[in-house]
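1. Predicted model and sequence below, questions to follow.
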Amino acid sequence: MTSRFKLGLLTSSLLVAAGSFAAPAMAQDQSDESAASDNQAIVVTGSRIARTDLSSTSPTAVVTAEEFLLSGATNVEQVLNTLPQVLPGVTSFSNNPGNGAATLNLRNLGAQRTLVLVNGRRWMFYDTNQIVDLNTIPQFLLEGVDVVTGGQSAVYGSDAIAGVVNFRLRQNIDGIILGGNYSLTGKGDGARYDVNFAIGTPFADGRGQVTIYGNYLRRESIFQGARAYSRFAAGDGCVRAGTTDRATGVGVSLGGALGTCVARGGEIGLVPGGSASTPIATLPGVGGGNGLIFNPTGGGTRPFLNPEDLYNFAPDNYLQLPQERYLFGGYGNFQITDGIEAYAEVSYVNSKVNQELAPTPGGIAASLQINSPFFNAGTQAALAAAATPADLALGRSTQNVGFRFNQSGPRNSSQGRSAFRIMTGLRGEIVSNINYDLYYMYSRTENTQFQQGNVSVSRYRATLETETVGGVTRCRDAAARAAGCVPLNVFGQGLADPAALRYVTINSTNLETSDLQNIVGSISGTLGSIFGNSEPIGFAVGGEYRRVSASYTPDTFLASGDVIGFNAGQPTGGNYNAKEVFAELRIPLVNESFIHRLELTGAARYSDYSLDNVGGVWTYAGGGEFAPIQDITFRGQYQRAVRAPNVQDLFGGQSVGFPQAIDPCSSRTPVALQTAAIRALCVANGVPAGNVFTTAVQPNQQIQAQFGGNPNLGEETSDTFTIGAVIRPSFIPRLNITVDYFNIKVKDTISTFGGGLNSALQLCFTVAQDLTNPICSIFAGQRNPTTGALGETSGGRNPPVLSANIAKLATSGVDIQVDYNIPLNFSLTGSDESRLTFFFLGTYLDEYRTTAVAAIPERVTIGEGTIALPKWRHTARLGYVDGPAQISLRWRYNGPGIDSRIINTFNGLVRTEQDPALFPNRRVGAFNYFDLTGSFAVTDNFQLTAGVNNLFNKTPVVLGTAQEQGNNVPGFYDPLGRDFFVSARLNF
């Protein structure tokens, strides 16, 4: 089927199936009328206490199943990432960085601080960071998703710092449901195929219910080269005036410093970027200037031209990752006796996601044979001129060689993830209005990562270091020759011997596993009322046991560090457990007397962790609701929450690294910073007085240090305060308005110590200037007593730049939601029912702050928000329902932003604003996306839905490679352009 025919089919389907939704697609604290009918008690996310209405002291947004249908979503991330409370985490567009998963990042506080539940219970996580992969959740079975803001640790335990997202699956299915979805971009690529089924039936005269389900999903890839904005690697530069291409955003480079660009007649913009590692070898240290690049035919060289000779790596990267997923499961319940009901859930997922990067760049230092037959006379003379006397005496020249292994093909990482979860429990009524619930859950995830395109550093060097004996050029190292080493001719276009390429390239396999065991028992019910209220006091008490274990076993090749291509890794593994008790109370004080309602809520949990530095911790919450009249309710809550360190934080494999850094005590420190105060600090830190600000302290650009997890970590702690109002005016039926202010502060946040070695050095010596400050602790006793140098290779010790409880996070803002539907007194289809529906959800971001070292003051300027963190963001939907026909229009708005580098440039970690004039696209305007959807109930059992997302084909602004990837932030801005979908659902 051709792409043109596919587009025609989709367009025809859209016209045939006019569509929308029958109710607001999302609702925040729905009205009491939509709660449980006949006063049936239900449990609302954020509480374990059953109640007869859906009110809550915590701000809660509800995404209905209808929204997933109207959005054409095949994965839950596609809808949740459009909510203003959510910033995209890892998505289907996360190629580098990425890991084949889809994660949820509530309030931009990190996926590890967002607790994900399914049916109110913990779900399986996929890695050593203990994060849930949204690919494992059957979105086609969703009844709704509850997004609760703020720390919920008192109710649910660790990790609920930013909030809780609870996915509620449909229950009591009776019959067969068949569904399918097909999606295609406006360019005819990136197709997505999704088919699913669910079969449910009661049994044993209605005492039992069972549901089984299955799903198959296939998503095709799109490369960055398929879109104009991501086709070129673009970087900041001085652009020749009037040369910027409107489609790509890239202009002709004028060269020179940005600070003098305008004075030279240029303009700040984006210029062709790329990598100096090219498919033809370069010698950056030979010949002066930018060095030399070899001729395509080999042997000879010419000066390397920047940017003309840079390699454009962008087209080889995925923009949309391909995926294939199988998902099966089931759940059911059986009433054993009047007071005992057994229930169970089981789920299995197998998902394969590929990542693809440009061929491996190989820049290493090698001792080259000057008279190699790979070089002509001119090149040999240049190498000889650049050689040291010692090398020249041996006929060698040690030089950096740049090269990209295009002949070996791209780097590919295949993530094959299998996961299963089983949960079983008993529940029932002990006595009237007192219920119990006890369940056990076990889940396991295994991820096998197969990587192609890695190159061994040692083997690569051996193939470059040659000698000629008896007229035959061979690898100089005898042991390497015995292992199959063949000289590698990278000094031209496509000249490499296939045998040499096979020798240096190595495929690797990494294995990651994670296990979660959870036992929870609770008793809940009512205790009677006080002050003559009709509403009784509600309570819940219980206990929980949770055991977490995870491991990462890298290929022995990657663990050795002898690798370029993909990152080296160290083994990680560990486990811990927590024993917890909890209690929750809801006390109605006044109900329908002189005021409409007044109630207080409280919750507390004590957790005893097997981790020595966490031990026993308390979390708690307190809040209330006050409704002076039925039309308006005020609510507020304070919550203390914790996050225990995860396996990666604690047991992440430690390794020695050699990052580029500047020791402020060395000659590499700018002269302006070579002050008496810093000199005194250096001497106090162990640098001999005569060596301060000399090369003896730092002979190389790199400084050796220790990196990885830290078993001595403690817990993170957060304080959340929310206050708001729910307005349901009786004089405007069916109108609901909520306004909520949130303020979340996280302290003792776990992050890499000081933000990295170089940042820690600058913070200690140029910002804090106090060796008793925590940031300076990693440098105590680490220096060579003779030279003052850091690192074992320089005779000192390696500073431990490990994970630490040293940072802090804070965010605050306001959520606003409006739900309204209006019955109409006319119909275009002759039906008995028609109405307009309206939904609006927006977030105003007052402040968002990150501080890598809490002990050092900071100055924060948000401006109008960073590019992916705007001050204002909203989603809205307007719909028209007319009997079997529905149509809706969704409006997604991302407010204007500022290039984050302007406000996130640090002198140490004290934020300073850069000159905005030196940044292209420094102000990114607002983005408006419109999505049109239609649906038609052909019969009572058969429904067709079709739609187009990004109706007006809004394409991203080219922001350059300094952003996340693809010259943009593809999880935040729509990266694909116009996108069509058609779906069908059959019930019988």
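-> Cool, the structure landed. Residues are numbered from 1 along each chain as shown.
2. drop to CA atoms for contacts and neighbour counts, all remaining ones
-> OK.
3. Mind giving me the packing neighbours of the host helix or strand of residue 707?
-> According to DSSP states H and E, residue 707 maps onto strand 705-708. Using 3 or more Cα pairs under 8 Å, 6 or more residues apart in numbering; DSSP states H and E, the elements in contact with strand 705-708 are strand 655-657, strand 800-823.
4. So which residues make contact with that strand?
-> With contact meaning Cα atoms under 8 Å, 6 or more residues apart in numbering, strand 705-708 is reached by 651-659, 757, 791, 798-803.
5. Can you point out the buried residues in the next helix or strand after it?
-> Remark: after strand 705-708, the chain's next helix or strand is strand 716-727, criterion DSSP H and E. Within strand 716-727, the residues scored as buried using 16 or more other Cα atoms under 10 Å are 716-727.
6. how about the helices and strands packed on strand 705-708, which one is nearest residue 58?
-> strand 800-823 (11.8 Å; Cα to Cα).
7. all helices in this protein, in order from the N-terminus.
-> 3-16, 65-71, 77-80, 153-156, 377-386, 389-393, 457-464, 478-482, 498-504, 556-559, 647-651, 676-684, 757-762, 900-903 (DSSP state H).
8. Out of those, the one nearest residue 110 is which?
-> helix 647-651 (13.8 Å).
9. now that closest one, how far from the centre of its chain.
-> How far helix 647-651 lies from its chain's middle: 18 Å, per Cα atoms, centre = their mean, to the nearest Å.
10. And for it, what's in contact with it?
-> Taking Cα under 8 Å, 6+ apart as the rule, helix 647-651 contacts 128-130, 549-550, 572-575, 708-713, 750, 803.
11. how many neighbours does residue 677 have?
-> Residue 677: 12 surrounding residues under other Cα atoms under 10 Å.
12. separation between it and residue 88?
-> 44 Å (Cα to Cα, to the nearest Å).
13. Show the contacting residues for the closest residue in space to residue 599 that isn't next to it in sequence.
-> Computed as Cα to Cα, 6 or more residues apart in numbering, the closest residue to residue 599 that is not its neighbour in sequence is residue 588, at 4.0 Å. Residue 588 is in contact with 529-530, 533, 535-537, 597-600, counting by Cα under 8 Å, 6+ apart.
14. here's the one I want to compare it with:
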Amino acid sequence: MAGSILTAALAPQALLAQDAPAAEPTSAAPDRSAAPKAETSPANDAIVVTGSRLAGKGYTTPTPVTVIGSERITALAATNLGDALVKLPSFRNLTAPTTALASTGSGGNLGARYLDLRGLGANRTLVLVDGRRFVPSSILGAVDSNLIPALLVKRTEVVTGGASAAYGSDAVSGVVNILLDTDFEGYRATLQGGITQEGDARSFLASAAIGTHFSDNRGRFVIGGEFADDRAARNCFSRHWCEVEPQIFQNPGYKTNGQAANFIATQVRPSTMTAAGIINSPGSLRGRQFNPDGSLSATPYNYGATPDVQFMIGGGQYGTNFRLAVPYLRIPVQRFSLLSNLEYDLTDDLSAFVTASYGQSVVHNRGAALYERALTASIENPFLPADLRAMMAEQNISSISYGRFGDFVLGGDDISPTNADAKSKSFRIAGGLKGKIAGSWTWDAYYQYGQMDYRVAVNDVKNIPNFNRAIDVVDGPNGPICRSTLTNPNDGCQPLNLFGIGQFSQAAYDYAFGTPWQEQHLREHVVAANVTGTLAELWAGPLAVAAGVEYREDITRADADATGQVFGWQYGNGAQYSGSINTKEIYGEASLPLARGAAFANTLEINGAVRHTDYSTSGPVTTWKAGIVYEPVAGVRFRGTRSRDIRAPSAQELLDPGRVTPGSVVDRNTNIGVIARLFTGGNPNLKPEVATTWTAGVVLSPGGSGALAPLRLSVDYYDINLAGSIATLTAQGIIDRCFQGVADLCSLIVRDSDDLISEVHSVRLNLNRLYTRGIDVELDYRFDLGPDARLDLNLLGNYVADLTEVDSGGAVDRAGQTGQQYLGAVGVPKWTLNATAALKLGAFTATLENRYIPRGKFDAVLVGPEDPGYDPTLATSIASNRIGGRLYTNLGFSVDLTRDAPTQIQLYGAISNLLNVSPPIAPGNTGTNPSLFDTLGRTLQLGVRVRH
């Protein structure tokens, strides 16, 4: 095999698409709008650009396309494709092992790495592999990029604009097309390990692939696999920035004391819970604690400042804030993937192919500790210490209210935190034919089968009815028994002693706690055929056309344990349902050249596409796209598109009868934070979301031999307006809108006997509008330093003018929101920059990447002194609604040990967060926003690559 292991100066030029077929990634990188070089075979030598179905030499698409070469992954030692992509400004890192936190994986694939363009949601970004749909990794419809072996990825093409007319549903915010290297000969292997400066989040990666040609190169076979073991990062308290115990805190007296209703506080600890138990009422016994052995302590509880029903500032004991103490900063994920591809040229004009892949991930997560602030114990409970019962009798107290939490780690002496074990398996096989008809005409047809199986079991979860019976204990003839057993001797109830630490029996624990489980199964069948070619040779070039048909059937089945189906568990409740969705599609596309080499236009082309889709669930819908490319002079190109795009509802959105998850919310009536049960469900009457998308941009690529020759600059504007957005209001959104007077939402809120929120209900509807506008900028420049030396510079930027959701309560613009309040909606930075410098000096390469996230709002629904309309007497006021920005620096390096030998060996490494920059304090479900800011700290990766 000829050539270096790294075919370019790593990242910068690999990010840009090539302007002409002959250009290799090692050349100066032109704009990102045109076709990259495609691999060829005797049956198909055309270039197909993601974002269009058209093929032809020199075709330039009006839709912005960014090409990420395999060098982007290797440059900074990313362990998977998703880790490399999410650093680009147009992607949002919302679903990843570092953002799972306390998730029990009930809604989808726990530990998955989903790709999300524009922050519109991963289900609005279509992921393709070699131009074909990949089987979804969950019934939510998104694809886990972890399950595609990075070693076999040749390049990834990212369309940052609507492409439903070309590819169908889900291509609202864009398309990610992962193109595999299925034509190489020889073998390649990688071995890599990593660890953080804190000694956790250890990672191990091993991958290998072989490729061969046979039958005089008529046959080509490739097989490759990848195994990765990413260990957990400890909890938030393992990092110094979290030692301050940060949390958003509420001020109940905000209406009269002149201070904001919310503020970010430090040293926040539980006020109504301890590990062994604390009495919260009546007032005469408030603050009396239990010792670990269950006896009554003589030392009263040390209350901090402003204690509410759950938290306080100071007092108590350091490290007892369960929101920070329990969740991993990165959950452990072990994954394996295998992919093979066989192609054979039956004749000079006809070839057959079969491709198959298998992916598996095994994930563990630590969820929430038991936290109970309002348990009740009667004076009849024999587990109460005798001296306490005597006090109660003397004061004529019939019962007490007490609180306690469980262990924060697994394997302790008390009640373990909930912990999920999930396994996902994905299989895909596709086979078909492709060939030439006559002249430039080519065709392909294939059948694809895919399946996904996912199971998650959540251990140590409270069984609500059993738990309530087990803690209501009285004296029986042979010792403590459940009160329920007096009237139902065969109910199986075991009395549970929660006073002290670990004072309960195993039988009682097994009765009150258990393991809910859920399963998701998806089977997908796809049959498709496409044809492309030149309809006519016109005055300015060929009239290129493409057309095709596709039939797709998705069969879904979900199952869950019997208790979960009736919402009997505190967490991890699942549902049982099944159904199928059939989709029939037909499309056509054409490109009409109007001028080429004319005085008024070096190039002028218009492009159009239309697709008609018929869903068995919601009926027919039509999508379309119109585009234009205008190059007045060589090196200056203008482009624009307008399209109508759709996203069809997923199986879960349509069929799910309902599920329950826990979450923290703020009750605006009292301005107190509580833990509530959140109910969500599907809706079989949902319709596809419909988006109207505009893009317009300019590309400058001077060329020639002057100082500007290596310059490549593109600036693109986008505007995506999504109507009928399928959504449920967030739990906090429902509460806030109810408080603001939207009466129909108040019926979705349930309160307990203390008039505190205990449940919030929501169902999916086509009721929202979602729109975003912004600008993408890409700049590339190369310095040639000698015969085997160069410096490549690349700048990627994204400015977001709007990211607005409109619902019945009004509009909320989350552009510029870089924090997240509990279960509130996430936002995006107002702007983001990613600057990369890559230096190559002979056998040595180094890549320096800088990523900047500016100062932003903590939460868009809150109003601080920095915002217009601030009033401390408003429930949505906050003492400061700004959090700091951060600059992250990453360094990659490599040395080719055997550059010209048949077997090439390379040593490489990378240091992410080189300067060990701490994230800003922005507490929500953890101490910061992990979807934007690094929570692990400085991390080292080292490895070796071999190619032959």
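-> That came in fine, so what should we check first? Values in this document were obtained by computation on a predicted structure and should not be read as measured data.
15. Overlay the chains and give the TM-score.
-> Once superposed, chain against chain, the TM-score is 0.85 (TM-score structural alignment, normalised by the length of structure 2); 874 aligned residues with a Cα RMSD of 3.8 Å.
16. related to what we said a few turns ago, can you tell me which of the helices of structure 1 is most buried?
-> Burial of the helices of structure 1 is given as mean neighbour count (mean count of other Cα atoms under 10 Å); helix 153-156 ranks first at a mean of 26.
17. In structure 1, what residue corresponds to residue 797 of structure 2?
-> When structure 1 is aligned by TM-score structural alignment, residue 797 of structure 2 is paired with residue 842.
18. residue contacts, the closest residue to that match other than its chain neighbours?
-> Excluding the flanking residues, the one nearest residue 842 of structure 1 by Cα to Cα, 6+ apart is residue 874, at 3.9 Å. Applying Cα under 8 Å, 6+ apart to residue 874 of structure 1 gives the contacts 83-84, 840-843, 892-894.
19. Counterpart of residue 874 of structure 1 over in structure 2?
-> That one, residue 874 of structure 1, aligns with residue 833 by TM-score structural alignment.
20. any idea how far that match lies from residue 798 of structure 2?
-> 7 Å.
21. okay, and the common contacts of those two?
-> residue 89.
22. What residues does the residue nearest the centre of structure 1 make contact with?
-> For structure 1, residue 89 is the residue whose C-alpha lies nearest the centre (Cα atoms, centre = their mean; 2.5 Å). Applying Cα under 8 Å, 6+ apart to residue 89 of structure 1 gives the contacts 102-105, 110-111, 971.
23. let's see 7 Å
-> 103-105, 111 (Cα atoms under 7 Å, 6 or more residues apart in numbering).
24. list the ones among the residues you listed that structure 2 also has?
-> Counting by both residues aligned by TM-score structural alignment, their matches' Cα atoms under 7 Å, none of those remains in contact in structure 2.
25. which of the residues you listed are buried?
-> Buried among the contacts of residue 89 of structure 1 (16+ other Cα under 10 Å): 103-105, 111.
26. on that earlier part again, mind putting the helices of structure 1 into TSV with distance to residue 428 of structure 1?
-> Below are the helices of structure 1 laid out as TSV (distance: least, Cα to Cα, whole Å):
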stretch	distance to residue 428 of structure 1
helix 3-16	48
helix 65-71	28
helix 77-80	34
helix 153-156	21
helix 377-386	83
helix 389-393	83
helix 457-464	63
helix 478-482	71
helix 498-504	64
helix 556-559	52
helix 647-651	36
helix 676-684	68
helix 757-762	56
helix 900-903	54
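27. Quick one, which of the ones you listed gets closest to residue 220 of structure 1.
-> Per Cα to Cα, nearest to residue 220 of structure 1 of the helices of structure 1: helix 3-16, 13.4 Å.
28. elements contacting that closest one?
-> strand 942-949, strand 979-987 (3 or more Cα pairs under 7 Å, 6 or more residues apart in numbering; DSSP states H and E).
29. and among these, the most buried is which?
-> By mean count of other Cα under 10 Å, the helices and strands packed on helix 3-16 of structure 1 have strand 942-949 as the most buried, with a mean of 26.
30. What range does that one cover in structure 2?
-> Going by TM-score structural alignment, strand 942-949 of structure 1 lines up with residues 905-912 of structure 2.
31. what's the offset of that stretch from the middle of its chain?
-> 27 Å.
32. Likewise for stretch 341-348 of structure 1?
-> 30 Å.
33. Can you spell out the matching residue range in structure 2 for that stretch?
-> Using TM-score structural alignment, stretch 341-348 of structure 1 pairs with 351-358 in structure 2.
34. for the contacts of residue 89 of structure 1, which one is nearest residue 44 of structure 1?
-> Of the contacts of residue 89 of structure 1, the one sitting nearest to residue 44 of structure 1 (Cα to Cα) turns out to be residue 104, at 20.9 Å.
35. okay but the closest one is in contact with residue 112, surely?
-> No: counting by Cα atoms under 7 Å, residue 104 of structure 1 sits too far from residue 112 to count as a contact (8.8 Å).
36. Tell me how many other residues crowd the counterpart of residue 247 of structure 2 in structure 1.
-> Under the alignment (TM-score structural alignment), residue 247 of structure 2 pairs with residue 235 in structure 1. Counted with other Cα under 10 Å, residues neighbouring residue 235 of structure 1 total 20.
37. next one: residue 205 of structure 1
-> Residue 205 of structure 1 has 7 nearby residues by other Cα under 10 Å.
38. Map it across to structure 2 for me.
-> Using TM-score structural alignment, residue 205 of structure 1 sits opposite residue 216 in structure 2.
39. For that match, give its distance to residue 345 of structure 2.
-> In terms of Cα to Cα, residue 216 of structure 2 sits 10 Å off from residue 345 of structure 2.
40. Translate residue 634 of structure 2 into the numbering of structure 1.
-> Checking TM-score structural alignment: residue 634 of structure 2 goes with residue 630.
41. Its match against residue 595, yeah?
-> No: applying Cα under 7 Å as the test, residue 630 of structure 1 and residue 595 come out as separate, 8.5 Å apart.
42. Wait, residue 337 of structure 2 touches residue 361, no?
-> No: taking contacts as Cα under 7 Å, residue 337 of structure 2 lies outside contact range of residue 361: 8.6 Å.
43. what sits up against the match of stretch 341-348 of structure 1?
-> Taking Cα under 7 Å, 6+ apart as the rule, stretch 351-358 of structure 2 contacts 43, 337-346, 426-435.
44. mean shift of it relative to structure 1?
-> Compared with structure 1 after fitting, stretch 351-358 of structure 2 has a mean deviation of 0.8 Å; criterion: mean Cα distance after the TM-score superposition for structure 1.
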